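Undergrad: coords below, sequence missing:
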């Protein structure tokens, strides 16, 4: 096993960082690593916004549900799906690109491009001895986040990425068993087998939480998922996405 794989397998979310800002060189390295990720048809349909302004970081922290680590970290990145520059290219080249930009396919391309870039950035940061935490909470109010970041049409903030040197460590959280996520040649639809795999995973997760919290928590993964998915969350998303010029066709 090489250092890269060790870094990937040792991933955990960090929610408490030292008060040590990243240097410009470190930020540049992380962004360049993000840009090295694969991109569909060379479209590069994303933008990364680094937020240093303490007032803006505080506001984003509030919008994300008062998560302190959005405000207190070494650097905060926001990854955006971005087809704004492509709209401008169409104007400059005198080509009607709008039907393509408004397609579900290009919406998916932008989401995938941004996600691939973000994961490259995360691995780069972790390989440099830093920790990271993805922040989906910025999607609580994308209109307000867009105003804070002054985002133009055809740009959607997808998630934040808090980066910095860990001030507190956590154990690696067990993932689903490989058999539950990796199928060969076809999707394995054996319900009994799936249930057995998830039952075993529930035992692992329950034991993990019990040990981590000193017995205060021992919930199962399937229990967590059922509870979470039983409620509605961010149901404004489709309207916002279409308003921004994405996923309309």
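TA: Nice, I can see it. Just so it is clear, the structure is predicted and the values come from calculations on it, not from any experiment.
Undergrad: from here on, contacts and neighbour counts on C-alpha atoms
TA: Noted.
Undergrad: After the helix or strand containing residue 47, heading C-terminal, what element do we hit next?
TA: Secondary structure assignment for residue 47, by DSSP states H and E: strand 46-51. Later in the chain than strand 46-51, the nearest helix or strand by DSSP H and E is helix 54-63.
Undergrad: tell me what that next one is packed against?
TA: helix 68-71, helix 142-149 (3 or more Cα pairs under 8 Å, 6 or more residues apart in numbering; DSSP states H and E).
Undergrad: wait, which of the ones you listed is closest to residue 174?
TA: Nearest of these to residue 174, taken as Cα to Cα: helix 68-71 at 22.8 Å.
Undergrad: Tell me which residues are up against the closest one.
TA: 15, 16, 17, 54, 57, 58, 60, 61, 64, 76, 135, 162 (Cα atoms under 8 Å, 6 or more residues apart in numbering).
Undergrad: Where neighbours are concerned, which of these has the most?
TA: residue 76 (28 neighbours; other Cα atoms under 10 Å).
Undergrad: Make sure I have this right: that residue is in a strand.
TA: Yes - membership of residue 76 in a strand is supported by DSSP: H, G, I helix; E, B strand; the rest coil.
Undergrad: Skipping adjacent residues, who's closest to it in space?
TA: residue 162 (4.7 Å; Cα to Cα, 6 or more residues apart in numbering).
Undergrad: list the contacts for the one you found?
TA: Contacts of residue 162 by Cα under 8 Å, 6+ apart are 69, 70, 73, 74, 75, 76, 77, 132, 133, 134, 135.
Undergrad: Please identify the helix or strand for it.
TA: Here residue 162 is assigned to strand 155-164, by DSSP H and E.
Undergrad: Buried residues, that strand. List them.
TA: Across strand 155-164, burial judged by 16 or more other Cα atoms under 10 Å covers 155, 156, 157, 158, 159, 160, 161, 162, 163, 164.
Undergrad: Could you do stretch 198-211 as well?
TA: Neighbour-count burial for stretch 198-211 [16+ other Cα under 10 Å]: 198, 201, 202, 204, 205, 206, 207, 208, 209.
Undergrad: The strand holding residue 162: how far from the chain's middle?
TA: 7 Å (Cα atoms, centre = their mean, to the nearest Å).
Undergrad: want to compare, so here's the second one:
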């Protein structure tokens, strides 16, 4: 096993950071690592906004559900789907292409590009001894987030990543069984086996929470997922995406 794979397999979310800010060199290396990720047809349909201003970070923390680590970290990155520059590219070429920009496929390309870039950024940060935590809570109220970040039409903040020096290490959370995730040649549909694997995973996760919390928590993965998905969340999203010129057609 090489050091790259060790870094990948050692990943865990860090939610408590020291006050030490990232250096400009670290920020640049993280962003350049993100840019080195694969991108569909060289489209590069994403933008990364680094947030240093403390008041902005404080406001984003509030909008993300009062998550303190959005405010207190070495640097906060916001990854955005960005088709604004492609509209500008068309203007430079004297062409019009709103129909192409407003398709579900183009929107998916932007989402996938941003996700690939973000994972490169996190791996780069972790290889430097830094910790990271993805923040999906910024989608709780995108209109206010976009006001804070001053993003134009056709740009949509997707998630944040808090990065910094870990104040304390967190335990590694067990993932789903390999055989539950990896299917060879076709999707395996043995329902009984699938459920058996989930039951075994439930026991592992329950033990993990029990040990981590000193017995205060022992919920299972299936119960956690079922409870979380009982009610639809962020139901404003489709209309808001359309409003931003990223129509799902």
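TA: Looks like it came in fine. Keep in mind that this is a model prediction, so the values were computed, not measured.
Undergrad: Mind jotting down where the strands sit in the second structure?
TA: 46-51, 75-82, 131-135, 155-164 (DSSP state E).
Undergrad: mean deviation of the first one from the first structure?
TA: By that I understand strand 46-51 of the second structure. Following the fit onto the first structure, the mean deviation recorded for strand 46-51 of the second structure is 0.2 Å by mean Cα distance after the TM-score superposition for the first structure.
Undergrad: ditto for the shortest one
TA: The superposed strand 131-135 of the second structure is, by mean Cα distance after the TM-score superposition for the first structure, a mean 0.2 Å from where its aligned residues fall in the first structure.
Undergrad: contacting residues around that strand?
TA: 12-15, 17, 64, 70, 122, 125-126, 159-166.
Undergrad: now do 6 Å
TA: 13, 14, 159, 160, 161, 162, 163, 164, 165, 166 (Cα atoms under 6 Å, 6 or more residues apart in numbering).
Undergrad: list the helices and strands the strand holding residue 47 of the first structure packs on?
TA: Under the contact definition 3 or more Cα pairs under 6 Å, 6 or more residues apart in numbering; DSSP states H and E, strand 46-51 of the first structure sits against strand 75-82.
Undergrad: how far away is the residue of the second structure most remote from its centre from residue 23 of the second structure?
TA: Distance from the C-alpha centroid of the second structure peaks at residue 94, with 35.1 Å (Cα atoms, centre = their mean). Distance of residue 94 of the second structure to residue 23 of the second structure, computed by Cα to Cα, to the nearest Å: 41 Å.
Undergrad: Could you do residue 120 of the second structure as well?
TA: On the measure of Cα to Cα, residue 120 of the second structure and residue 23 of the second structure end up 18 Å apart.
Undergrad: who's more crowded, these two?
TA: residue 120 (20 against 11).
Undergrad: Give me the aligned partner of the more buried one over in the first structure.
TA: Aligning on TM-score structural alignment places residue 120 of the second structure opposite residue 120 in the first structure.
Undergrad: now the helices for the first structure?
TA: Using DSSP state H, the helices found in the first structure span residues 3-9, 24-35, 54-63, 68-71, 84-93, 98-101, 104-127, 142-149, 178-181, 191-212, 221-229, 237-243.
Undergrad: which ones are touching residue 47 of the second structure?
TA: Residues in contact with residue 47 of the second structure (Cα under 6 Å, 6+ apart) are 80, 82.
Undergrad: follow-up on the earlier one: among the strands of the second structure, which is nearest residue 142 of the second structure?
TA: Closest among the strands of the second structure, using Cα to Cα: strand 155-164, at 7.3 Å.
Undergrad: average distance between that closest one and the first structure?
TA: Mean deviation of strand 155-164 of the second structure relative to the first structure after superposition (mean Cα distance after the TM-score superposition for the first structure): 0.2 Å.
Undergrad: counterpart of that strand in the first structure, which residues?
TA: Going by TM-score structural alignment: strand 155-164 of the second structure matches residues 155-164.
Undergrad: Would you mind measuring from residue 239 of the second structure to residue 164 of the second structure?
TA: Residue 239 of the second structure is 35 Å from residue 164 of the second structure, where distance means Cα to Cα.
Undergrad: nope, residue 203 of the second structure is what I meant
TA: Remark: distance between residue 203 of the second structure and residue 164 of the second structure (Cα to Cα) = 33 Å.
Undergrad: cool, and residue 13 of the second structure?
TA: As judged by Cα to Cα, residue 13 of the second structure and residue 164 of the second structure stand 11 Å apart.
Undergrad: Residue 126 of the second structure too?
TA: 9 Å.
Undergrad: Could you do residue 18 of the second structure as well?
TA: From residue 18 of the second structure to residue 164 of the second structure the distance is 7 Å (Cα to Cα).
Undergrad: do the same with residue 86 of the second structure
TA: Going from residue 86 of the second structure to residue 164 of the second structure by Cα to Cα gives 32 Å.
Undergrad: go on, residue 115 of the second structure?
TA: Remark: distance between residue 115 of the second structure and residue 164 of the second structure (Cα to Cα) = 20 Å.
Undergrad: One more: residue 241 of the second structure?
TA: Counting by Cα to Cα, the separation of residue 241 of the second structure from residue 164 of the second structure is 31 Å.
Undergrad: now do residue 29 of the second structure
TA: Residue 29 of the second structure is 14 Å from residue 164 of the second structure, by Cα to Cα.
Undergrad: likewise residue 100 of the second structure?
TA: 39 Å.
Undergrad: for residue 213 of the second structure, same thing?
TA: 24 Å.
Undergrad: Test my guess that residue 164 of the second structure contacts residue 73.
TA: Yes - in this structure, residue 164 of the second structure is within contact of residue 73 by Cα atoms under 6 Å, at 5.2 Å.
Undergrad: what's the burial count for the closest residue in space to residue 126 of the second structure that isn't next to it in sequence?
TA: Closest residue in space to residue 126 of the second structure, ignoring its immediate chain neighbours: residue 7 at 6.8 Å, by Cα to Cα, 6+ apart. Residue 7 of the second structure has 15 neighbours, counted by other Cα under 10 Å.
Undergrad: which position in the first structure aligns with residue 7 of the second structure?
TA: Aligned partner of residue 7 of the second structure by TM-score structural alignment: residue 7.
Undergrad: and the gap between that match and residue 123 of the first structure?
TA: 7 Å.
Undergrad: ok, the buried residues of stretch 198-211 of the first structure vs residue 223 of the first structure, which is closest?
TA: Nearest member of these to residue 223 of the first structure, counting by Cα to Cα, is residue 202, at 8.6 Å.
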